[in-house]
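> sequence? don't have it. structure:
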């Protein structure tokens, strides 16, 4: 009788606590000796970081791939150390008992090629800041232009090295949605489910030109020196900080932004001196400067170009490429997104539906626009859980 009480106590008290225990993860490295890009260029000794949450089952059928956003990393959930100040960006939905349940799924996430955060000790990536084995010097702009397809092919090579040939689901926000959609289109027989958060199957001319303002401050910085600034005292830091400030603003919505950043009416000095920056702009640049310490200017340029060139299938007919997707599909646009608008997700959904795929769409509520795909993702956690189950 006492043993029975102990079992009941463990089941109803301890197991729920264990289900939500802190998730500790480890960054690991994958290497490809020779990788050929979509453009036909060869990159030697490609290295990317990866991490995983949960356990791989015997037949390797429970794998979910998380593909990260523009300025993100593979750190999607958990902590590297219990003392870390914050967990991975989607920790609210990835973990034991959460929407993407690591008691059930083996969740994998990888740093992309040319990851923006190349100076972060927890990021492993190959890009312009890396040493070219052929010269012993940083690649700089001799690094080939890479595309979303190249990111997917590196991920595929990694999964195959682990004997993983099929994905239960591929899920990603923003630039991560591009990768997820490309996965489902390029390898329809390998992807069962697709979730594209704050994303789209294409980038139009208006959006591509808008992204150019993330690149122009870097290229206008005299210290950029056509990308040849590695090892020099003068760095294009000012241009990088401005670019990151623009990225933050473009990913925001006025509703949330105006609550966080000071109103111009309170800027007394700005009323008196044209040289005085608005306090809101100063605040934005301070945040950007902290991020710039871990990022590289050239890497931002390459990610901008990969995003500008995005359309599913990387062909002239993106709806035709989208029609190849057979995976059960869910689009999750953010209601107030001014960067990758809900209309772009809805157009992608409708194109897929016209091809016979019963793609679903649920909007993420919130006041932060594009950023709600990170900050408020838990609001659609139950929809994600239901979709996966």
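Nice, thanks for sending it over. Keep in mind that this is a model prediction, so the values were computed, not measured. Numbering: from 1, shown residues only.
> From now on I want contacts and neighbour counts done on CA atoms only, so please keep to that.
Fine.
> Name the SS class of residue 91, please.
coil (DSSP: H, G, I helix; E, B strand; the rest coil).
> That one: what's it in contact with?
76-78 (Cα atoms under 8 Å, 6 or more residues apart in numbering).
> do you know how far the nearest residue to residue 263 once chain neighbours are set aside is from residue 371?
Of all residues not flanking residue 263 in the chain, residue 280 sits nearest, at 7.1 Å (Cα to Cα, 6 or more residues apart in numbering). As judged by Cα to Cα, to the nearest Å, residue 280 and residue 371 stand 18 Å apart.
> for residue 60, same thing?
From residue 60 to residue 371 the distance is 33 Å (Cα to Cα).
> which of these two has more neighbours?
residue 371 (25 against 17; other Cα atoms under 10 Å).
> My read is that the residue nearest to residue 263 contacts residue 259, right?
No. Counting by Cα atoms under 8 Å, residue 280 stays clear of residue 259, with 10.7 Å between them.
> Tell me which of these two has more neighbours.
residue 280 (17 against 10).
> That one: helix or strand, and which one exactly?
Residue 280 belongs to helix 279-292 when elements are defined using DSSP states H and E.
> next SSE after that helix?
helix 297-308.
> I'd say residue 42 and residue 34 touch.
Yes. Using Cα under 8 Å, residue 42 is in contact with residue 34, at 6.6 Å.
> Settle it for me: which of these two has more neighbours?
residue 42 (14 against 11).
> which ones are touching that one?
34-36.
> do residue 249 as well
Going by Cα under 8 Å, 6+ apart, the list of residues near residue 249 reads residue 257.
> Over to residue 298?
Residue 298 sits in contact with 128-129, 140-141, 227, where contact means Cα under 8 Å, 6+ apart.
> And the strands in the stretch 101-250 of the chain, which stretches?
106-110, 131-132, 137-138, 169-173, 193-197 (DSSP state E, counting those that start in this stretch).
> Put this next to the previous one:
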């Protein structure tokens, strides 16, 4: 029986099959001596990972910034070596001759603070599992709460360190879309175009509640120990349950039911005891358990909170935050998305229209649900190409 992870990898492989040339990349590091959060707390020595594709022109005006989703990182395209089985998550649209043409654009993909999978060897970004210089121990819950605005401000420092003053565009899926619209609201004179894929301008009550299920799965694991588990047994059961929930929210029943074992009528194990598993549950939770050791419980909690607190511009309300935006905007929600449902993008588009702006809106069709923002993005390649070319 294939795991969900294996199916995701297969989908990514199919997405990149038409790649014209192999793009080889390397992870780079950007470090700030210290960073003060939106909440007024200072983090010493902040590091984020980043990658780039293409060449920066002399005018430094061909830059496109890619911001990543909740469980992703800055590996948006290409491979680290020819031996890698799969490329980055948006390799279908980033590269020579593709929608985001690296023969034309200099593409930067940046990590956020607090990556969900800090034990991935390709993740180098600061978070609660990092060592606090003041104590010589992991931060744990002493790490300050961070917001999407904090992610963007650290990225802004990265961009500034490269001498870049303008972004031709900023674009991201899911949590990356929150960063993209925050860029446009926070730095309106530096962002010329913004593309929000499977995103929203603000979290509503329903979405905040949905995200909390991911957090509660971790907090109820006794090994979580109020965040003090470093050097002890990690709360892997809680992380496994959280990752299983994330997977189910991200997939539509059409794709999940096609890949899961078909339910059987009155299975013997199910009748024998309520503590016994079922094949459908094994399919979901076994694959989550394989990924759990690469993740960190506290990191997931911090990312959940950053998403729960999001409103573009982090101002008094969404309309006020959106009023600062000068960039051309394109919204690409997924029709079958059950996590960040299309109505959220529509609400943001309507507010922009009320402000006299002209956002573009198209829905991504597919069977993957929220994951159509990754697996079906090539269906919007020409829309993206044309939008990037608009004067």
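Sure, I can see it. Here the structure is a predicted model, which is why all the values come from computation and not from measurement.
> one step back: tell me which of the contacts of residue 91 of the first structure is nearest to residue 164 of the first structure?
Nearest to residue 164 of the first structure, judged by Cα to Cα, of the contacts of residue 91 of the first structure is residue 76 at 20.0 Å.
> excluding its backbone neighbours, what's nearest that closest one?
Per Cα to Cα, 6+ apart, closest to residue 76 of the first structure is residue 88, 4.3 Å.
> Tell me how far the one you found lies from residue 378 of the first structure.
For residue 88 of the first structure relative to residue 378 of the first structure (Cα to Cα), the value is 14 Å.
> Find residues that contact each of those two.
Joint contacts of residue 88 of the first structure and residue 378 (Cα under 8 Å, 6+ apart) do not exist.
> give the contact list for the alignment partner in the second structure of residue 219 of the first structure.
Taking TM-score structural alignment, residue 219 of the first structure has residue 219 as its aligned residue in the second structure. Residue 219 of the second structure makes contact with 226, 238, according to Cα under 8 Å, 6+ apart.
> I'd like to know how far residue 219 of the second structure sits from residue 246 of the second structure.
15 Å.
> Need the counterpart of residue 336 of the second structure in the first structure.
By TM-score structural alignment, residue 336 of the second structure lines up with residue 336.
> mind listing what that match touches?
Counted by Cα under 8 Å, 6+ apart, residue 336 of the first structure has contacts 253, 342, 365-370.
> Residue most distant from the centroid, the second structure?
No residue in the second structure sits farther from the centre than residue 272, which is 41.0 Å out by Cα atoms, centre = their mean.
> Nearest residue to the residue mapped onto residue 109 of the first structure from the second structure in space, please, no chain neighbours.
In the second structure, the residue paired with residue 109 of the first structure is residue 109, using TM-score structural alignment. Sequence neighbours aside, residue 66 is the residue nearest to residue 109 of the second structure in space, at 4.5 Å (criterion: Cα to Cα, 6+ apart).
> Does that neighbour belong to a helix, a strand or coil?
strand.
> Around it, how many other residues sit close by?
Neighbours of residue 66 of the second structure using other Cα under 10 Å come to 27.
> so what's it up against?
74, 76, 107-110, 170-172, 176.
> In these, find the pair that's most separated.
Pairwise over the contacts of residue 66 of the second structure, using Cα to Cα, the maximum falls at 107 and 176, 14.8 Å.
> if I look at the residue nearest the centre of the second structure, how far off is residue 163 of the second structure?
For the second structure, residue 69 is the residue whose C-alpha lies nearest the centre (Cα atoms, centre = their mean; 0.7 Å). Residue 69 of the second structure sits 26 Å away from residue 163 of the second structure, going by Cα to Cα.
> Give me the mean distance between the host helix or strand of residue 30 of the second structure and the first structure.
Assessed by DSSP H and E, residue 30 of the second structure sits inside strand 28-36. Mean deviation of strand 28-36 of the second structure relative to the first structure after superposition (mean Cα distance after the TM-score superposition for the first structure): 0.4 Å.
> Contacts for that strand, please.
By Cα under 8 Å, 6+ apart, strand 28-36 of the second structure touches 42-51, 124, 154, 158.
> Could I get the full set of helices for the second structure?
4-15, 148-161, 175-186, 205-219, 236-250, 253-259, 268-272, 279-291, 297-308, 318-323, 342-354, 372-375, 381-389 (DSSP state H).
> List the buried residues in the shortest one.
Residues of helix 372-375 of the second structure classed as buried: 372-375 (neighbour count, 16 or more other Cα atoms under 10 Å).
> In contact with the closest residue to residue 221 of the first structure other than its chain neighbours, which residues?
Spatially, and ignoring its direct neighbours in sequence, residue 221 of the first structure is nearest to residue 239 (5.3 Å; Cα to Cα, 6+ apart). Contacts here follow Cα under 8 Å, 6+ apart; on that basis residue 239 of the first structure touches 217-221, 297.
> what does residue 144 of the second structure give?
37, 39, 41-43.
> Could you dump the helices of the second structure into a markdown table and include distance to residue 196 of the second structure?
As requested, those are exported to a markdown table (distance: least, Cα to Cα, whole Å):
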| stretch | distance to residue 196 of the second structure |
| --- | --- |
| helix 4-15 | 20 |
| helix 148-161 | 14 |
| helix 175-186 | 5 |
| helix 205-219 | 17 |
| helix 236-250 | 17 |
| helix 253-259 | 23 |
| helix 268-272 | 43 |
| helix 279-291 | 27 |
| helix 297-308 | 15 |
| helix 318-323 | 13 |
| helix 342-354 | 8 |
| helix 372-375 | 10 |
| helix 381-389 | 11 |
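> Go through the ones you listed and pick out the most buried.
Across the helices of the second structure, the average number of neighbours (mean count of other Cα atoms under 10 Å) peaks for helix 175-186, which reaches a mean of 29.
> after superposition, how close is that one to the first structure?
Helix 175-186 of the second structure sits 0.4 Å off on average (mean Cα distance after the TM-score superposition for the first structure).
> which bit of the first structure covers that helix?
Against the first structure, helix 175-186 of the second structure falls on residues 175-186 (TM-score structural alignment).
> so how far is residue 301 of the first structure from residue 140 of the first structure?
Here the criterion is Cα to Cα. By it, residue 140 of the first structure lies 11 Å from residue 301 of the first structure.
> Output the contacting helices and strands for the helix holding residue 280 of the first structure.
helix 237-250 (3 or more Cα pairs under 8 Å, 6 or more residues apart in numbering; DSSP states H and E).
> The same query, at a cut-off of 10 Å, please.
helix 237-250, helix 254-260, helix 268-272 (3 or more Cα pairs under 10 Å, 6 or more residues apart in numbering; DSSP states H and E).
> okay, these in JSON lines with distance to residue 182 of the first structure next?
Formatted as JSON lines, those follow (distance: least, Cα to Cα, whole Å):
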{"stretch": "helix 237-250", "distance to residue 182 of the first structure": "24"}
{"stretch": "helix 254-260", "distance to residue 182 of the first structure": "31"}
{"stretch": "helix 268-272", "distance to residue 182 of the first structure": "47"}
